[in-house]
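[1] no sequence on this one, just coordinates:
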């Protein structure tokens, strides 16, 4: 594996870094940010900036206006975007749209791509992925899916409730996972402005970085034409893996950038803050935390790049992305937690960006599968001799 960056990728990395520093970070105190994410007007303004810089939706194929980045190239660009909580929003690489774009490029029909994917890739619309359900429905165990889809002539009638649906408020369309009469699962596409879809409420959460927040959706006799089935009937769980393996990894890429921002902020403070006759960073207790941060950043980046390389070789990457999701989320949490500690009182207030990163990042150990579920899955495969 050669992890050296080509001159073109180095130039793209620097271009993204400059864009985030010069055009995005100044928006971080914009009042159009809400507890449920950046407002739509702010999102559109940021997207326009990225469009003008040639950085909008870089992971999409050139056919849909993107740069067609490889997974390794995404690792480089997405980390730079994640350096600001608003960076992924600006580049149109935030969840869930990033994963939905990836899935639809692979699975959607030409008609579906023109109707839903192209406006999404152009940053004109947003989407949501409606899979998670309140108990006793599907969460970490997708086999518990309760939302149903019943064939009725040339339509399917969908009923059920979803929650923790990121980006639900203001989304143009949804990808809905529903259980068929034979127990299999299927994905459906539907516009969100249908009267049979009700956004019951937005859920208050620690994070505030996702446009549209996290919503509770109720589907009551939603009629979806057979032409709006995404992919093939009964292959919903398979398509979920097509989406989730790369999406887990792109989460890691973005949050690595956020963790690096927290570390850089703490390091700058430790270099200039005086305590007990010397710089704060010269005290071993603080210096060791900075060193641990640097090691966690280095090891996490290597893990992400290795997993990205595996995906670029055409492998599913399910095992690698699962392991990387756990190691990256826990390492990023350690980095941000140490950074708060180094900053002291400043670190628990809005005086530094680290407090916001701390709140946003805590959920990373839960999103796309809690660490414990990934460990359980890996342990099961180890015991069965499927991996070594």
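    Now that the structure is in, tell me what you want to look at. Everything numeric here is computed off the predicted structure, so don't read it as measured data.

[2] CA atoms for contacts and neighbours, from now on please.
    Noted.

[3] Contacts for the stretch of helix or strand residue 162 belongs to, please.
    Using DSSP states H and E, residue 162 sits in strand 155-166. Here strand 155-166 makes contact (C-alpha atoms under 8 Å, 6 or more residues apart in numbering) with 95-96, 128-134, 146-151, 178, 203, 210, 212-226.

[4] from the residues you listed, which would you call buried?
    95-96, 128-133, 146-150, 178, 203, 210, 212-219, 221-226 (16 or more other C-alpha atoms under 10 Å).

[5] Out of these, list just those in strands.
    Those of these mapping onto strands are 128-130, 148-150, 178, 214-219, 221-225, per DSSP state E.

[6] ok, how many other residues are close to residue 29?
    10 (other C-alpha atoms under 10 Å).

[7] shouldn't residue 207 be in contact with residue 364?
    No. Using C-alpha atoms under 8 Å, residue 207 is not in contact with residue 364, being 9.7 Å away.

[8] Neighbour count: these two, which is higher?
    Per other C-alpha under 10 Å, whichever of residue 207 and residue 364 has more neighbours is residue 364, with 23 against 20.

[9] surely that one meets residue 329?
    Yes. The pair residue 364 / residue 329 is scored as a contact, 5.9 Å apart, by C-alpha under 8 Å.

[10] the strands in the stretch 51-200 of the chain, which residues?
    For the stretch 51-200 of the chain, the strands defined by DSSP state E, counting those that start in this stretch occupy 127-130, 148-152, 155-166, 173-179, 185-191, 197-202.

[11] Check it against this one:
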């Protein structure tokens, strides 16, 4: 292996896979049923029942690098666990490793005051509450984060917040108690990347209205509790500002780097599971006198899927290694490349699996429609393909700027 796993990682991965076999896969049907019946405004009992089991086995907060609160894993070491958890929509939250809480906890760990950590980070680490991240807005093209129009205005010892956000994951969850809000404190600053700030906003503050859940391809709550939230004259203490005015874009870039790695590794796990379903399906079905698995087109797709998964995994592990060794800023190109390659790979493999399942593939019975919703969403979340491709091209062209 190019990136061999340490004995510690091998043992943890074995424990994680065992937990998945014993508790996650057998409860998936119940999870989807609860999500559909209870909707995005409720807590799903199956998740809360499994959390204590995961914590008791030491499979908790594995994502936090450089912290005494997590397992002390690097991005490269965490990647295999993220892949395993990505095989099921149920898994990440059970291990307290789901977005956006992971990114928010990292922000609080790095930039929060001791008071913030005690009030918000501690219960998040314990899985007692959830959080949301409010950046994307319906009125502007949020693929360019400098477009954000929401305002954060200083008023004495407070800041007053106004804005409309959407795709604010978790906001409909009754356990969501804290929001990290991105808005403009200095809209006239000539440096567009220093106009934005991030601030902590308790969700019970007057003036916050969670307008509605947003479905992702018709799914509410799975794979994402996307929400629209309106902030009207919301007042929070000045101490809630993170890192300082004008540092929001800086925080966002630091937050999104590890998140992109996590998303990509989870998608690789989801793609592996999808390929497994596809192979089992085509071996059990007969069409035109022979098993579907013997049809040449099927074999070509299976072969291509295996090649694509292996390529994506190596590219993602390379990005994780770069983040660990040279830092997120230097590894920008590697992170951008996986953010384009992996969701597109997953979309293609899931599409082939749907085709192999026939009409049933378009139902919710096989988990493929949920998988496709996740993969397609991630061609937009944390930056759309087009933005990352442009960035990769600029990095490449810069190599020849003096020629």
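    Great, that's in hand. Just so you know, these numbers come straight off a predicted model, no measurement behind them.

[12] thinking again about what came up before, need the winner for burial among the strands of the stretch 51-200 of the first structure.
    strand 127-130 (a mean of 26; mean count of other C-alpha atoms under 10 Å).

[13] So which bit of the first structure is stretch 87-104 of the second structure matched to?
    Taken onto the first structure by TM-score structural alignment, stretch 87-104 of the second structure occupies residues 83-100 there.

[14] could you dump the strands of the stretch 51-200 of the first structure to a markdown table with distance to residue 253 of the first structure?
    Compiled in a markdown table, the strands of the stretch 51-200 of the first structure are given as follows (distance: least, C-alpha to C-alpha, whole Å):
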| stretch | distance to residue 253 of the first structure |
| --- | --- |
| strand 127-130 | 20 |
| strand 148-152 | 34 |
| strand 155-166 | 19 |
| strand 173-179 | 24 |
| strand 185-191 | 27 |
| strand 197-202 | 27 |
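
[15] So which of these is nearest residue 338 of the first structure?
    Among these, the nearest to residue 338 of the first structure by C-alpha to C-alpha is strand 155-166 (28.2 Å).

[16] Need the counterpart of residue 281 of the first structure in the second structure.
    Per TM-score structural alignment, residue 281 of the first structure is aligned with residue 293.

[17] Double-check that that match belongs to a helix.
    Yes. Residue 293 of the second structure sits within a helix when classified using DSSP: H, G, I helix; E, B strand; the rest coil.

[18] What does residue 319 of the second structure correspond to in the first structure?
    In the first structure, residue 319 of the second structure lands on residue 307 (TM-score structural alignment).

[19] any idea whether its match is helix, strand or coil?
    helix.

[20] isn't it right next to residue 323, touching?
    No. Residue 307 of the first structure is beyond contact range of residue 323, at 9.1 Å (criterion: C-alpha under 8 Å).

[21] all helices of the stretch 251-400 of the second structure, in order?
    296-326, 332-356, 368-377, 385-398 (DSSP state H, counting those that start in this stretch).

[22] Please produce a markdown table containing those helices, extended by mean neighbour count.
    Listed next are these as a markdown table, based on neighbours: other C-alpha atoms under 10 Å:
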| stretch | mean neighbour count |
| --- | --- |
| helix 296-326 | 18 |
| helix 332-356 | 23 |
| helix 368-377 | 22 |
| helix 385-398 | 14 |
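
[23] Using JSON lines, lay out those helices together with distance to residue 143 of the second structure.
    Below are the helices of the stretch 251-400 of the second structure laid out as JSON lines (distance: least, C-alpha to C-alpha, whole Å):
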{"stretch": "helix 296-326", "distance to residue 143 of the second structure": "22"}
{"stretch": "helix 332-356", "distance to residue 143 of the second structure": "14"}
{"stretch": "helix 368-377", "distance to residue 143 of the second structure": "14"}
{"stretch": "helix 385-398", "distance to residue 143 of the second structure": "7"}
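
[24] To residue 86 of the second structure, which of these lies closest?
    Distance to residue 86 of the second structure, taken as C-alpha to C-alpha, is lowest for helix 368-377 among those, at 10.2 Å.

[25] Check the offset of that closest one from the chain's centre.
    13 Å (C-alpha atoms, centre = their mean, to the nearest Å).

[26] Next, the residues that contact that helix from outside, please.
    Applying C-alpha under 8 Å, 6+ apart, the external contacts of helix 368-377 of the second structure come out as 216-217, 219, 222-223, 267, 270, 274, 343-344, 346-347, 350-351, 353-354, 361-364.

[27] Tell me who's in contact with the residue nearest the centre of the first structure.
    Centroid-nearest residue in the first structure, with C-alpha atoms, centre = their mean: residue 95, separated by 3.7 Å. Listed by C-alpha under 8 Å, 6+ apart, the contact partners of residue 95 of the first structure are 166, 210, 251.

[28] Just tell me what residue 258 of the second structure corresponds to in the first structure.
    That one, residue 258 of the second structure, aligns with residue 246 by TM-score structural alignment.

[29] wait, its match sits on residue 321?
    Yes. If you go by C-alpha under 8 Å, residue 246 of the first structure and residue 321 touch, sitting 7.2 Å apart.

[30] Now for the aligned partner of residue 343 of the first structure in the second structure, how many residues are close by?
    By TM-score structural alignment, residue 343 of the first structure lines up with residue 357 in the second structure. Number of residues near residue 357 of the second structure (other C-alpha under 10 Å) recorded here: 20.

[31] Now do the closest residue to residue 357 of the second structure other than its chain neighbours against residue 157 of the second structure, distance only.
    Once flanking residues are discounted, residue 357 of the second structure sits nearest to residue 281: 6.5 Å by C-alpha to C-alpha, 6 or more residues apart in numbering. Using C-alpha to C-alpha, to the nearest Å, residue 281 of the second structure is found at 62 Å from residue 157 of the second structure.
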